[in-house]
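> Structure here, sequence nowhere to be found:
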């Protein structure tokens, strides 16, 4: 669930206002299959959206018979790791718009039991968490994301946040950017406390269900085993011995979904927070998501969860056995999502190949 440094070649040519049609110069099924075969990857799910139209949405598997290697049926659910963070940021803004919280306010206003080993703990705001400028470390303990202490109970997230008293800040809140998964886990608990719902229930009721994302959940139990793309690592690749699932870490990246559902999420983001008739955020609140707030120190800027580079908006993700990348160009209203069930995959490389095949 660590944010990766990326260099994008995805800079599409200027699109005239009158342009109505987008086409692919290559067969995308074949392009993806050639790529995953050449790089020893088990599968890839790819989505391409233009304005409010889905141009492409398939899962391509490496092994195939009789020329068929596209399937959106079995094993089409992926863990999207940190690509899930913009969902959390959007939920926070929904609550802010309702007046239930203020992103400029300290975390302790909403979580009175929030405690860390720092005299600055009362200075950490919700906005600091959203922009990774809180000073909190990436994880609460070194082995957290090796899933050695798995907790799948309903109280997993709350118990996790209440156990942070020994962690120390790396710097004074607001001083600079430093990626923090634990910050988003705290945000998830704020959502639960303020809404008086469980974190996963709030996300389902206020985002997934209205966006018709019926194949999306923080609960692994929702899916049958044969629906999930198994996590892989190494070359030659092999299925990981441990599965990346712990409800304590749900807000920072344990979200399971399909490329079909992420195409709907892409439409929402390309169209100023609107999907069909669902438009829960006012324009000022929605724009906060992609308004620059800080520099990452690596050539990128960050808004409220989304990273910004050369007019691109993106978030990538890496977890045990999974890699993911979601990227869109606001001006041209086109976006691409790549999901691969292999920890060592380069989603950016495949995304660029697809981007180069797009013609206006």
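Happy to help now that I have it. These numbers come from a predicted model, not from an experiment.

> From now on I want contacts and neighbour counts done on CA atoms only, so please keep to that.
Fine.

> centroid residue for the protein?
residue 83 (1.4 Å; Cα atoms, centre = their mean).

> Pull out the buried residues from the strand or helix carrying residue 95.
When elements are defined using DSSP states H and E, residue 95 is found to belong to helix 85-97. By neighbour count on 16 or more other Cα atoms under 10 Å, the buried set for helix 85-97 is 85-95, 97.

> Comparison target below:
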């Protein structure tokens, strides 16, 4: 059996099982191996209501994977002398200002490497979308009342805002809309012919656009279509690439083997020295593993001793991941039309298959499994299942604190308050040092009218995290009302 055949058969074995095990509507995966696209397939459905199957051509919202294209575009403009990576942002956007004198010295490089000191966006206004070309400039102008969170260049702090500013720089220095520049200078040269940053263009392609799904209880514990689609033209640079598995493999090849993807003027997508600059460590993230360091628009790290360049994405109803192993000529992309299934474990499993590791399955979320069982068979059955798993196959499941918390709140929102409480009681046994889980238990016990138990868990939350302001407030409030 050839190595490629082994990889294909292995992925065909574990990926259908993964989407069956998780409450996940749809998934698409693409793989480049030895500078060749060897795998591009879809699993599940693009919309649980229509039942339309996901294929390798189904378009997904790629979320923050979009930022790697912005970084590539900025490197192109730097090559051409249109911008200077160490140039000051206001030199390119004279109207850019903040309520902070330090912002006058912000550089393009600092925005690319998330070392600008800018805050992150806390409201993407997906429920209030804008579609006109002026949206991006208006957003940048709205920064005039904002302040920096730290000294520029001091440390890494992820900021979507920085990438909207970069997108506006691209538009102003080229005289093109951000989306048109991306199309002409990146998407078309990289043979991403069905990809776009404009939602209306995505809807006009020959292929369907996946529907976003969120966690709910409409048909039991699992996916339900989101009432909100994550689109707003002001956030195109940070978030709104629409692409499919095939196009993302072409994108991987454009970076892995630039000579196969000439630009319109006959040049490569980027010159070799631009890759060296873009993929050189600019800051430490403290995220660890393949996300340990930040380059210019790309996370950097090691996986089993191999160099990995990557970016993950998550927005309402979607998750995505894009990873390059340039020294091995490998690339991986995955995209899901749900935002509550973790991507790290899936990406690691696919990389392990490529690297020849034995991967019998993709680990399943224990929180999702027990929450589903709570709905179908009751919370006592879920507790028994947990005990059996601990005895027989704990390695089969992935135990993530945040998923237990989210599962409990989903149960609570669906009218299953007592079941949510029981799930959290199990969670604090698994994560005894979690201030957040005790805080959630305090909130739910208070809703259930159990004030003494609420106080106990709020106090435990503060004991574990003495700076937990909300917990301190609730403890004082409950003590005063007794």
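Thanks, I have it. Only a predicted model underlies this, so the values are computations on that prediction, with no experimental measurement involved.

> And the TM-score between them?
Superposed pair, TM-score by TM-score structural alignment, normalised by the length of the first structure: 0.87. Supporting alignment: 332 aligned residues with a Cα RMSD of 2.1 Å.

> Let me have the buried residues of helix 85-97 of the first structure in a markdown table, extended by distance to residue 52 of the first structure.
Formatted as a markdown table, the buried residues of helix 85-97 of the first structure follow (distance: Cα to Cα, whole Å):
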| residue | distance to residue 52 of the first structure |
| --- | --- |
| 85 | 22 |
| 86 | 19 |
| 87 | 19 |
| 88 | 22 |
| 89 | 22 |
| 90 | 19 |
| 91 | 22 |
| 92 | 24 |
| 93 | 23 |
| 94 | 22 |
| 95 | 26 |
| 97 | 25 |
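
> Which members of those residues are the farthest-apart pair?
85 and 97 (18.7 Å; Cα to Cα).

> Show the contacting residues for the counterpart of residue 301 of the second structure in the first structure.
Using TM-score structural alignment, the partner of residue 301 of the second structure in the first structure is residue 309. Contacts here follow Cα atoms under 8 Å, 6 or more residues apart in numbering; on that basis residue 309 of the first structure touches 299-301.

> Surely residue 231 of the first structure touches residue 339?
No. The pair formed by residue 231 of the first structure and residue 339 falls short of the contact definition of Cα atoms under 8 Å, at 11.4 Å.

> which residues of the second structure fall in strands?
Remark: strands assigned in the second structure by DSSP state E are 26-33, 36-44, 60-61, 213-216, 222-225, 242-243, 283-284, 293-294, 299-303, 306-315, 318-325, 330-336, 364-365, 397-398.

> Show me which positions of the longest one end up buried.
Translated: strand 306-315 of the second structure. Neighbour count says strand 306-315 of the second structure has 308-315 buried, by 16+ other Cα under 10 Å.

> Let me see the residues that make contact with it.
Counting by Cα under 8 Å, 6+ apart, 62-65, 68, 230, 239, 279, 290-291, 298-302, 319-327, 339, 343 sit against strand 306-315 of the second structure.

> Select only the buried ones of these in ChimeraX?
Here is the ChimeraX selection string for the buried members of the contacts of strand 306-315 of the second structure, based on 16+ other Cα under 10 Å:
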select :62,63,64,65,68,230,239,279,290,291,298,299,300,301,302,319,320,321,322,323,324,325,326,339,343
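
> Can you spell out which helices and strands pack onto the top helix by length along the second structure?
Counting residues, the longest helix in the second structure under DSSP state H turns out to be helix 3-21. On a contact count with 3 or more Cα pairs under 8 Å, 6 or more residues apart in numbering; DSSP states H and E, helix 3-21 of the second structure meets strand 26-33, strand 36-44, helix 344-354.

> What residues sit buried inside the last one?
For helix 344-354 of the second structure, the buried set under the neighbour-count rule, 16+ other Cα under 10 Å, comprises 346-347, 349-354.

> which residue numbers in the first structure go with that helix?
Going by TM-score structural alignment, helix 344-354 of the second structure sits over residues 348-358 in the first structure.

> Give the equivalent position in the second structure for residue 213 of the first structure.
Match for residue 213 of the first structure (TM-score structural alignment): residue 192.

> Not including adjacent chain positions, what is the nearest residue to its match?
Nearest residue to residue 192 of the second structure in three dimensions, chain neighbours excluded: residue 247, at 4.6 Å (Cα to Cα, 6 or more residues apart in numbering).

> Ok, residue 167 of the second structure next?
residue 237 (5.3 Å).

> Also residue 150 of the second structure?
Nearest non-adjacent residue to residue 150 of the second structure (Cα to Cα, 6+ apart): residue 117, at 4.7 Å.

> What's that neighbour aligned with over in the first structure?
That one, residue 117 of the second structure, aligns with residue 135 by TM-score structural alignment.

> Looks like that match contacts residue 182 (just checking).
No. Contact between residue 135 of the first structure and residue 182 fails when scored by Cα under 8 Å: they sit 10.6 Å apart.

> so what's residue 265 of the first structure up against?
Residue 265 of the first structure touches 211, 275, counting by Cα under 8 Å, 6+ apart.

> After alignment, which residue of the first structure pairs with residue 425 of the second structure?
So, by TM-score structural alignment, residue 425 of the second structure is left unmatched.

> Distance check, residue 425 of the second structure against residue 457 of the second structure.
Distance, residue 425 of the second structure to residue 457 of the second structure, by Cα to Cα, to the nearest Å: 10 Å.

> Please apply the same query to residue 322 of the second structure.
Applying Cα to Cα, the value for residue 322 of the second structure to residue 457 of the second structure is 40 Å.

> Take the buried residues of strand 306-315 of the second structure and lay them out in a markdown table including distance to residue 170 of the second structure.
Compiled in a markdown table, these are given as follows (distance: Cα to Cα, whole Å):
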| residue | distance to residue 170 of the second structure |
| --- | --- |
| 308 | 27 |
| 309 | 23 |
| 310 | 22 |
| 311 | 21 |
| 312 | 23 |
| 313 | 22 |
| 314 | 24 |
| 315 | 23 |
